[in-house]
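**Student:** show me how the following folds:
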Amino acid sequence: MTTSKPLVIVTRKLPDPVETRMMELFNTRLNMSDEPFSRERLQSAMQEAEILVPTVTDKLDAALIEGAGPNLKLIASFGTGVDHIDVPAAKKKGIIVTNTPGVLTEDTADMTMALILAVSRRLVEGEKLVRSGKWEGWGPTVMLGHRIHGKRLGIIGMGRIGQAVAKRARGFGLSIHYHNRRRLHPEIEAELEATYWDNLDQMLSRMDIISVNCPRTPATFHLLNQRRLALLQPHAIMVNTSRGEVVDEDALVQALANRDFAGAGLDVFEHEPEVDPRLLKQQNVVLLPHMGSATIEGRIDMGEKVIVNVKTFVDGHRPPDRVLELDF
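**Tutor:** Got it, this is the predicted structure:
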């Protein structure tokens, strides 16, 4: 790196405090319109920049990375997941990839619980009923949902977010169960009062609520496929605040339409921002626009992590949030 300020190109509009600090520290080019970069614009930015700050909406595949200019040495992603970046291709090209882990844990866990409550207690349907002007007052059988206290919650992916969900769920009186590629340390298990299931199929068939909190990796693509969705009990609900690709959306639509299980809460979609039109017609699903991490505090924390990663790299040190291939 040269002693002059490096050229940092940011692909989306970030919170003002983050952009201001980046302008102070680096030769920063911002995206004031917040219009997502086209593939051609991404390629141009990667040929010119020394540091690229993309988001989850930027798909940096092997071809784009291979076409990057010789000055691009760091991709400091604004986000926790890196499934939008071909990390092995970046490593081959000599480009370091960083992300912003840990800062969205509490926000995403909050949204997971919100979806569990929204689906179980039919909150969206109730709100629509009031707005429609058709509500005729309280009645013994009006808008009946299901109690979550005393139910079994099965968490798929017991990392930071999964554990934060478990802590909240215990406060609601839920029994905690989980499936993870690695079993938690016994002390953490005991603290969460969590039951480990090595066999995902066995857990799915016994839970009242399923929460998807695992990352999107080749191993988790369509982890909940048609066969596994069929294992859910008729009264069960499923919420996903992770990545849309973890659930086979076509199979999910069919299962919801057939009432194979009671309902779902989705903050992510397999082909977002496109949403399957058939999902929009289902009354037993709550749909949100990927807003699980959308808090002012969380976004600023993400930006500060990006700045730390970039500044550390510019100063000639190892960025603290470097993504390694073994993370996959």
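**Student:** please make it C-alpha for all contacts and neighbour counts, starting now.
**Tutor:** Fine.
**Student:** check which helix or strand covers residue 82.
**Tutor:** Using DSSP states H and E, residue 82 sits within no helix or strand.
**Student:** what's the burial count for the closest residue to residue 151 other than its chain neighbours?
**Tutor:** With Cα to Cα, 6 or more residues apart in numbering as the criterion, residue 151 has its nearest non-adjacent residue at 5.2 Å, and that residue is residue 174. Number of residues near residue 174 (other Cα atoms under 10 Å) recorded here: 20.
**Student:** residue 153 is in contact with residue 174, correct?
**Tutor:** Yes: applying Cα atoms under 8 Å as the test, residue 174 and residue 153 come out as touching, 6.3 Å apart.
**Student:** what about the helices in the stretch 151-300 of the chain?
**Tutor:** 160-171, 186-192, 200-204, 226-229, 249-257, 277-280, 296-314 (DSSP state H, counting those that start in this stretch).
**Student:** I'd like those helices as a markdown table, with mean neighbour count appended.
**Tutor:** As requested, these are exported to a markdown table (neighbours: other Cα atoms under 10 Å):
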| stretch | mean neighbour count |
| --- | --- |
| helix 160-171 | 20 |
| helix 186-192 | 13 |
| helix 200-204 | 19 |
| helix 226-229 | 17 |
| helix 249-257 | 18 |
| helix 277-280 | 13 |
| helix 296-314 | 20 |
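**Student:** can you tell me which of those is nearest to residue 69?
**Tutor:** Taking Cα to Cα, helix 296-314 is the member of these nearest to residue 69, at 17.6 Å.
**Student:** what's the offset of stretch 183-193 from the middle of its chain?
**Tutor:** The gap between the average C-alpha position of stretch 183-193 and the chain average comes to 24 Å, counting by Cα atoms, centre = their mean, to the nearest Å.
**Student:** contacting residues around that stretch?
**Tutor:** 158, 163, 166, 167, 170, 175, 176, 195, 196 (Cα atoms under 8 Å, 6 or more residues apart in numbering).
**Student:** not including adjacent chain positions, what is the nearest residue to the first one?
**Tutor:** Yep, that's residue 158 we're talking about. That would be residue 180: by Cα to Cα, 6+ apart, it lies 5.8 Å from residue 158.
**Student:** here is the second sequence; please produce its structure so I can put it next to the first one:
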Amino acid sequence: MSIRILATSSLVGPYIEHLGLRFPELCVTPFRSPEWTAGLASAEALVVLLSEPLTEEDLERCPNLKVIGTYSVGINHLPVAYCRQRGIRIVNTPGVLTDATADLALTLLLSLTRRVSEGEALVRSGQWKGWATDLLLGTGLSGKTCGILGSGPIGRAFARRAWAIGMTVFFWDREGNQPPVDFGVEIAERLPLDELLPQSDVLSLHCPLTDTTRGLLGRERLALLPRGAFLINTARGGIFDEQAAMDLLDEGRLGGIGLDVFDNEPTLNPGWLAAPRTVLLPHLGSATVETREAMSRLLCLGIEESLRTVGRAASREA
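**Tutor:** Next up, the predicted model:
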């Protein structure tokens, strides 16, 4: 049987199975397995995860390819320009993971500022001797300033959360002279990056990884943050210089770093494992049952609609 839809995972929920009822020529097999590689020749649709980058060489082996579905918002793991050139549609999952990712960014921030990991480790160690006036003193957030890189849905959702705990919010003006950001409960000013950073007691990253944002925060720019600032990243690895951030952390210039994403993940810079004042998570931004099921549904509906649209167009041309 020719494979029409080639997927690398069954995803969360029943939606891949439902898609298979509509398109029986569906095959679920691990990424780059022999069966996956063989299926490229006939595949009209590919379904991949964020951790499964496709190359132009992969797509050159797919003469019938009409659509790629990625179980993510980001598409930086796909050869977007090549897809555009060939007319291959890309289906992703925007919108449905906004609140889950913003919640996780806030979780990282509160875990850092209230030293949650250290507190839990102390209790579990059996060494806790009881309440003390100076035990694991953290940092309050009310009245502080939060700089946000990225004014899309997730950045705005995080802004609402930061505002709710009493922070003043500013956004990075990526393109210059853009209007203020209405994030639902207030309107926040946009600032050039070199003006935003020195004011940001908290800097939270919510921008996509692009040619513009890759390496955006090098050593010099990170050093512009106020002493004791907290850096949160639930966007993509590669936006800031990880080694420079660790150096500033060791020097006491940064108050803490919370990461859900890493450069070259899942391979980590080993320095993170020993870095003080960090909370490190394994890319859990969208990891709720409700969100992952909604992502599966959106992705599979997009694949189905794309294939049916192509089929109708082919019928009209015939």
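**Student:** and the TM-score between them?
**Tutor:** Scored against TM-score structural alignment, normalised by the length of structure 2, the superposed chains reach a TM-score of 0.91; 309 aligned residues with a Cα RMSD of 2.2 Å.
**Student:** about what we covered before: list the contacts for the residue nearest to residue 158 of structure 1?
**Tutor:** Residue 180 of structure 1 sits next to 156, 157, 158, 197, 198 when contact means Cα under 8 Å, 6+ apart.
**Student:** now do the counterpart of the first one in structure 2: how many residues are near it, please.
**Tutor:** The pairwise alignment with structure 2 assigns residue 156 of structure 1 to residue 149, based on TM-score structural alignment. Neighbourhood size, residue 149 of structure 2 [other Cα under 10 Å]: 24.
**Student:** next up, the contacts around residue 149 of structure 2.
**Tutor:** With contact set as Cα under 8 Å, 6+ apart, residue 149 of structure 2 has these partners: 155, 171, 172, 203, 204, 205, 206, 207.
**Student:** adding distance to residue 99 of structure 2, write those residues out as a markdown table.
**Tutor:** Output for those, formatted as a markdown table (distance: Cα to Cα, whole Å):
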| residue | distance to residue 99 of structure 2 |
| --- | --- |
| 155 | 10 |
| 171 | 18 |
| 172 | 20 |
| 203 | 18 |
| 204 | 15 |
| 205 | 15 |
| 206 | 12 |
| 207 | 15 |
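**Student:** contacts only, for whatever residue of structure 2 lines up with residue 83 of structure 1.
**Tutor:** Taking TM-score structural alignment, the alignment pairs residue 83 of structure 1 with residue 76 from structure 2. Shown in contact with residue 76 of structure 2 (Cα under 8 Å, 6+ apart): 209, 210.
**Student:** which among the contacts of residue 180 of structure 1 count as buried?
**Tutor:** The neighbour-count test (16 or more other Cα atoms under 10 Å) marks 156, 157, 158, 197 as buried among the contacts of residue 180 of structure 1.
**Student:** per the alignment, residue 62 of structure 2 corresponds to what in structure 1?
**Tutor:** Alignment note: residue 62 of structure 2 maps to residue 69 in structure 1; criterion TM-score structural alignment.
**Student:** right, I mislabeled it, should have said residue 261 of structure 2
**Tutor:** Using TM-score structural alignment, the equivalent of residue 261 of structure 2 in structure 1 is residue 268.
**Student:** thought that match was touching residue 246?
**Tutor:** No: if you go by Cα under 8 Å, residue 268 of structure 1 and residue 246 don't touch, sitting 9.7 Å apart.
**Student:** residue range for stretch 219-236 of structure 2 in structure 1?
**Tutor:** Using TM-score structural alignment, stretch 219-236 of structure 2 lines up with residues 226-243 of structure 1.
**Student:** kindly report the same for stretch 286-303 of structure 2.
**Tutor:** So stretch 286-303 of structure 2 sits over residues 293-310 in structure 1, by TM-score structural alignment.
**Student:** and stretch 106-113 of structure 2, by the same measure?
**Tutor:** The aligned range for stretch 106-113 of structure 2 is 113-120, by TM-score structural alignment.
**Student:** skipping adjacent residues, who's closest to residue 37 of structure 1 in space?
**Tutor:** Once flanking residues are discounted, residue 37 of structure 1 sits nearest to residue 11: 6.4 Å by Cα to Cα, 6+ apart.
**Student:** that older thread, nearest to residue 280 of structure 1, of the buried ones among the contacts of residue 180 of structure 1?
**Tutor:** Using Cα to Cα, residue 156 is the member of those that sits closest to residue 280 of structure 1, with 25.1 Å.
**Student:** quick one: distance of stretch 226-236 of structure 2 to the chain centre.
**Tutor:** Distance of stretch 226-236 of structure 2 from the chain centroid (Cα atoms, centre = their mean) equals 15 Å.
**Student:** could you dump the helices of the stretch 151-300 of structure 1 to a markdown table with distance to residue 94 of structure 1?
**Tutor:** Listed next are these as a markdown table, based on distance: least, Cα to Cα, whole Å:
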| stretch | distance to residue 94 of structure 1 |
| --- | --- |
| helix 160-171 | 29 |
| helix 186-192 | 38 |
| helix 200-204 | 38 |
| helix 226-229 | 40 |
| helix 249-257 | 36 |
| helix 277-280 | 42 |
| helix 296-314 | 14 |
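**Student:** among these, which is nearest residue 107 of structure 1?
**Tutor:** helix 296-314 (7.2 Å).
**Student:** residue 224 of structure 1 and residue 201 of structure 1, how far apart?
**Tutor:** Residue 224 of structure 1 is 10 Å from residue 201 of structure 1, where distance means Cα to Cα, to the nearest Å.
**Student:** quick one: what's aligned to residue 210 of structure 1 in structure 2?
**Tutor:** Checking TM-score structural alignment: residue 210 of structure 1 goes with residue 203.
**Student:** so that match sits against residue 226, correct?
**Tutor:** No: counting by Cα under 8 Å, residue 203 of structure 2 stays clear of residue 226, with 10.2 Å between them.
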